[in-house]
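Enquirer: A structural model of the following input is requested.
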Amino acid sequence: MPRRLSPTTSAHLLLLAVVVVWGATFVLVKDALRDVSPLLFNLLRMSLAFIALAVVNHRQLRHIDHYALRSGLLVGIFLAVGYQFQTAGLARTTAAKSAFITGLVVVLVPLFTAVPALRSPNTPAPRWTTAIGAILAFVGLFFLTTPTGTSWQTLFVSVGTGDILTLGCAVAFAAHLLSLAHTSTKVPAGQLATLQIGVAALIMATTLPIGGRPYVVYTPRLLVALVVTSLLATAAAFTIQSWAQQHLPPTHTAILLTLEPVFACLTSFLVLHERLGRRSLSGAALILIGIGFTELIPSGRSVSTYPI
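Expert: Prediction:
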């Protein structure tokens, strides 16, 4: 009989699968946005994910208290803002750039914890490596988002709208993770996951007119993107992530997480034939090094992960 995989091995493989899916979704969503307006895509994706989680967690949802509702509202707001910025930005930039800029959340979370009020009780203050990682990552962001020959006078004009929106997404996802750190230990995982996605869906329905007149053409690529992003990249990924991190040390989770923009870049090259120039590749490398400084060198600290 074949030997059963240990929980640690299973956690590595499952979390790696989640990272691959998250990386591939940048390309799937970029391609699907030919057939649907960005904010309508988010609404459809989040609504399907909420239905799936509500079915799976229906027993836990019978015992929701006021604290769980408030927590779901807070976390769901930041989650919705992050997705709205990310998808709107993805429609205006490349999938690879979107992935690397979104990856800055791994640097932003420990950077924000320098403010004592934003730290959860079990979160230590950031170390000196956080500052180095932040500097490297933001220098990389400069190279990634600005064309060759950009002067200081035209710096902000040369950065694309999609890149700015995606940076806003990274800030919102960082706030999402910080709010999760304060609430996740007091609310059952099934309740919090379902509530935050339900709140995000409601906010997306409310803010839908901001993106202009919504449109949709139901094509095979759009349907595939909706199924993958709602069921795999959101509903299943939230569940797998919560379980896997119980069996993995922080450094292992960090290494897997830094692979997400790499998978996104490879997928965008293979599927959409997007290429990063030498300058952009240098910026992407600096962002990865900055993430490594922030997450891999400090030991004994829980790693920040984020949904895509």
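
Enquirer: CA only for contacts and neighbour counts going forward, please
Expert: Fine.

Enquirer: can you tell me the helix or strand for the closest residue to I64 other than its chain neighbours?
Expert: Nearest-residue entry for I64: Q191, 7.3 Å, with adjacent residues in sequence omitted and distances by Cα to Cα, 6 or more residues apart in numbering. Using DSSP states H and E, Q191 falls within helix 189-206.

Enquirer: check which helices and strands the one helix or strand F238 maps to is in contact with.
Expert: Secondary structure assignment for F238, by DSSP H and E: helix 237-244. With contacts defined as 3 or more Cα pairs under 8 Å, 6 or more residues apart in numbering; DSSP states H and E, the packing partners of helix 237-244 are helix 7-32.

Enquirer: and for comparison, fold this next one:
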Amino acid sequence: MTSSRPRTLAATFGLLALTAVWGSTFVLIKDVVGRMRVVDFLAVRFVLAALVMLVLFARPVRRLARPQLGRALLLGVVYGLGQLLQTWGLKLIAPSVSGFVTGMYVVFTPLLAWLRLRERIATPVWLAVALATGGLALLSLHGVSVDRGVWLTLASAALYALHIVGLGRWSREGDAVGMSAVQVAAIAAVCLLATAPEGPALPPDASAWGAVLYMALVAGAGAMLMQTWAQAHLPPARAAIVMTTEPVFAAAFAVSLGVDALTWRMLAGGALVLAAMYLVELAPRPGATVQAEALHHEV
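Expert: Alright, predicted model coming up:
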């Protein structure tokens, strides 16, 4: 499989779109899990997403070869566990802190790609990781104590990094739709098991239902489909750095809706994150893109 430069740019902009969606969800989730159990919220969200995807994409699922089916199930389980840990952590800490700690997958991803795939990570990528981490800290942190919520969220970031690396190795453009549906079904199964023995409770009111539907169809099914397709064309480390724009979008939404005031920390943090993305995606060193894509397609 080869990936043309236009296709790579399309994948990058696709990831930017899904991180914009994710950036709109932190405060929304914080509100909903204050009124229903974390496991109930996640179970209802992903069961709805899985039902829609399995109905719409039954044929692509049936076309998946058995190895790809197994890989998609494994990736879904990893992502589902990450969702549980992140949302439990978010219940205990501020959304801004959760956004920063979750964004630490930008550090874990190149480390895992190097350890598991023996993928060489170019120096500009490590520099971009440092820039993105600094930007995330400026955007999100105003002093933080490392309590149980932070540790849960850090564990979720490691699982998200593992998911990114797995997608980077196994995703193929022709399998993206089927793999997305299977992953969401696996996530739903993990979250349903977490509600045992009582089983999931439904959202308590119309506002909660609206949030769950948005999270299921847009930030769940749609985002998984886009990420799986995009990572068929991007190396894992590059994908992780692009996705660190999530808190930038979260801050932009908060300011535009009047929830937060624009501050120098937002501007400086957002500039660092965008500089990191520019470094690895829009202005790579000569030959870096070719080398990275060759490594990506050889594994």
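
Enquirer: coming back round to it: just give me the match in structure 2 for the residue nearest to I64 of structure 1.
Expert: For Q191 of structure 1, the aligned position in structure 2 is occupied by G178, per TM-score structural alignment.

Enquirer: that match contacts F57, correct?
Expert: Yes. Under the criterion of Cα atoms under 8 Å, G178 of structure 2 makes contact with F57 at 6.6 Å.

Enquirer: who's more crowded, those two?
Expert: G178 (24 against 17; other Cα atoms under 10 Å).

Enquirer: relative to V27 of structure 1, how far out is V171 of structure 1?
Expert: Distance from V171 of structure 1 to V27 of structure 1, counting by Cα to Cα, to the nearest Å: 22 Å.

Enquirer: neighbour-wise, which of these two wins?
Expert: V27 (28 against 20).

Enquirer: so the more buried one sits against L272, correct?
Expert: Yes. In this structure, V27 of structure 1 is within contact of L272 by Cα under 8 Å, at 7.3 Å.

Enquirer: which residues sit in contact with the residue nearest to G23 of structure 2 when sequence neighbours are not counted?
Expert: In space, and not counting its chain neighbours, G23 of structure 2 is closest to A250: 4.1 Å by Cα to Cα, 6+ apart. Contacts of A250 of structure 2 were listed using Cα atoms under 8 Å, 6 or more residues apart in numbering, and they are 20, 22-26.

Enquirer: state the helix or strand in which L73 of structure 2 lies.
Expert: Assigned by DSSP H and E, L73 of structure 2 falls within helix 66-92.

Enquirer: angle of that helix against helix 223-230?
Expert: Angle of helix 66-92 of structure 2 versus helix 223-230, following axes from the mean of the first three to the mean of the last three Cα atoms, to 10 degrees, is 130 degrees.

Enquirer: give me the next element, helix or strand, following helix 66-92 of structure 2.
Expert: helix 95-102.

Enquirer: which non-adjacent residue is nearest L231 of structure 1?
Expert: Leaving aside its chain neighbours, L231 of structure 1 sits nearest to A49 (5.7 Å; criterion: Cα to Cα, 6+ apart).

Enquirer: er, E295 of structure 1 I mean
Expert: In space, E295 of structure 1 is closest to A254, 6.1 Å off (Cα to Cα, 6+ apart).

Enquirer: what distance do you get for that neighbour to S299 of structure 1?
Expert: Distance, A254 of structure 1 to S299 of structure 1, using Cα to Cα: 11 Å.

Enquirer: looking at these two, which is more packed in?
Expert: When neighbours are counted by other Cα under 10 Å, A254 of structure 1 and S299 differ, and A254 comes out ahead with 21 against 11.

Enquirer: mean deviation of the one helix or strand that one maps to from structure 2?
Expert: Following DSSP H and E, the helix or strand that holds A254 of structure 1 is helix 250-258. For helix 250-258 of structure 1, the mean deviation from structure 2 after alignment is 7.6 Å (mean Cα distance after the TM-score superposition for structure 1).

Enquirer: L223 of structure 1 matches what in structure 2?
Expert: Aligned counterpart of L223 of structure 1 in structure 2: W209 (TM-score structural alignment).

Enquirer: what ranges do the helices span in the stretch 101-250 of structure 1?
Expert: Secondary structure of the stretch 101-250 of structure 1 (DSSP state H, counting those that start in this stretch): helices located at 105-112, 128-145, 155-158, 161-183, 189-206, 220-227, 237-244, 250-258.

Enquirer: out of the ones you listed, which comes closest to S6 of structure 1?
Expert: Ranking the helices of the stretch 101-250 of structure 1 by proximity to S6 of structure 1 (Cα to Cα) places helix 237-244 first, at 11.9 Å.

Enquirer: show me the contact partners of the closest one.
Expert: Under the contact criterion Cα under 8 Å, 6+ apart, helix 237-244 of structure 1 has outside partners 8, 11-12, 14-15, 18, 189, 193, 307.
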